[in-house]
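**Student:** Below are the sequence and a predicted model for it; my questions follow.
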Amino acid sequence: MADIYSAWLRLVDSAHALLDFMGAGGVVMWGLALLCVLFWTLMLERFWFMQRIFPRWVAERRQAWHALQGAGSWQRSVRSAWLAEARQQLAGPLRMAKTLVALCPLLGLLGTVSGMIAVFDVLALNGNGNPRGMAAGVWQATLPTMAGMVLAISGLFSLARLERITGRALERLADQLRHD
């Protein structure tokens, strides 16, 4: 029972630390959090699609391809259509993921601008006699920038891996739909 209680306390402390972190970065941090959730949901869906759905789709097309062997000269058109459909299924959602990755540093830059405005407000109201107020603004300016860059860099790595997997899957499908 004591272990559950201490785990609960650690979870609550972690939640408070996360909320403090998000609050220190200003409103822009919540936008970055939303982008992060959207991006990683899309990435997990794409990896799941590549592991579960797409192999079944390929098996159905391969079986239909073998049934079409020797059926006529229109096989090349069917093959082209299936490859185009596969390319759309695999690469289409990646455009949205690329857009989300590109938005992360831009939103971080927006946080930098809003944080610097907070610094200038402190300077305008108090002069340079309030270092704590200026430090909070600088913190608010740098935190979203760092968060946006971290999200963008991790997103680029996962996108590169997913594009590589997608390219290989398309090549395998093209090889499987050749005349024997």
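**Tutor:** Received the coordinates, thanks. Numbers count the residues shown, from 1 in each chain.
**Student:** hey, let's count contacts and neighbours off CA atoms from now on
**Tutor:** Noted.
**Student:** Please name the residues that touch residue 151.
**Tutor:** 36, 101, 104 (Cα atoms under 8 Å, 6 or more residues apart in numbering).
**Student:** In addition, the following structure is provided for comparison:
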Amino acid sequence: MLFTELYEPVYLFMERGGMVLFSILFLVLFLWGFVLERVFYFMFVHRASVKAAVAEWEARSERRSWAAHQIRQDLLSRLSFELTSNMSTIKMLIGLAPLFGLLGTVTGMIEVFDVMAFLGSGSPKAMASGISKATIPTMAGMVAAITGVFAQSLLDRYIKREKIRIEDQLTFDH
């Protein structure tokens, strides 16, 4: 009973939005899959990577030579690369979401124009389906982009703080 109460509104929403809404759904699933991957990495893998890099740096007997600076830079670059992995994919998916919404707008308006050409402009009830297929994907694409931008800004802020923290841990104190 509960499943059908939840399923029916979602099914009606997807049906009213048209086929483009399914592509927006898959895009959002990929987007949040990558966001959750980054969160999982930060929570479970990143600390061990930083710990290993700091241990490698601390194991060095001298830290002032040009070679030591290059090794430190390599450690920082490696950790930075791991921190920012998949962020460009997240940004790309955020940029695609409104474009998919716009595609839904265009396909919905084409449907409206087809109805107008076939029945004339005097049948607003017949045009309502096309207008629905034009506005719902637009809204869905914008909502997907807004939530993605929010998540991306939180991830970017965390990455920025983490880079500073890592640089502070790899000091030249010898």
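**Tutor:** Cool, got the structure. All values reported here derive from a predicted model rather than from experimental measurement.
**Student:** check the fit of the longest helix along structure 2 onto structure 1 and give the mean distance.
**Tutor:** For structure 2, the helix with the greatest residue count under DSSP state H is helix 124-169. Its matched residues in structure 1 lie on average 0.6 Å from helix 124-169 of structure 2 after superposition (mean Cα distance after the TM-score superposition for structure 1).
**Student:** need the contacts of residue 151 of structure 1 in CSV with secondary structure, neighbour count and distance to residue 47 of structure 1, can you?
**Tutor:** Below are these laid out as CSV (DSSP: H, G, I helix; E, B strand; the rest coil; neighbours: other Cα atoms under 10 Å; distance: Cα to Cα, whole Å):
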residue, secondary structure, neighbour count, distance to residue 47 of structure 1
36, helix, 20, 16
101, helix, 23, 17
104, helix, 27, 21
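**Student:** and which of those residues is nearest residue 112 of structure 1?
**Tutor:** residue 104 (12.5 Å; Cα to Cα).
**Student:** separation between the closest residue to the closest one other than its chain neighbours and residue 92 of structure 1?
**Tutor:** Closest residue to residue 104 of structure 1 apart from its sequence neighbours, by Cα to Cα, 6 or more residues apart in numbering: residue 148 at 4.7 Å. Distance from residue 148 of structure 1 to residue 92 of structure 1, counting by Cα to Cα, to the nearest Å: 24 Å.
**Student:** how about the residue mapped onto residue 126 of structure 2 from structure 1, what does it touch?
**Tutor:** Under the alignment (TM-score structural alignment), residue 126 of structure 2 pairs with residue 133 in structure 1. Going by Cα under 8 Å, 6+ apart, residue 133 of structure 1 touches 119, 122.
**Student:** picking up where we left off before, quick one, which of residue 148 and residue 92 of structure 1 is more surrounded?
**Tutor:** A direct count of neighbours by other Cα atoms under 10 Å for residue 148 of structure 1 and residue 92 places residue 148 higher, at 27 against 11.
**Student:** The corresponding residue of structure 2 for the more buried one and residue 75 of structure 2, how far apart?
**Tutor:** Using TM-score structural alignment as the criterion, residue 148 of structure 1 maps onto residue 141 of structure 2. In this view, residue 141 of structure 2 and residue 75 of structure 2 are 39 Å apart by Cα to Cα.
**Student:** picking up where we left off before, which of the contacts of residue 151 of structure 1 are conserved in structure 2?
**Tutor:** Contacts conserved in structure 2 for these, using both residues aligned by TM-score structural alignment, their matches' Cα atoms under 8 Å: 36, 101, 104.
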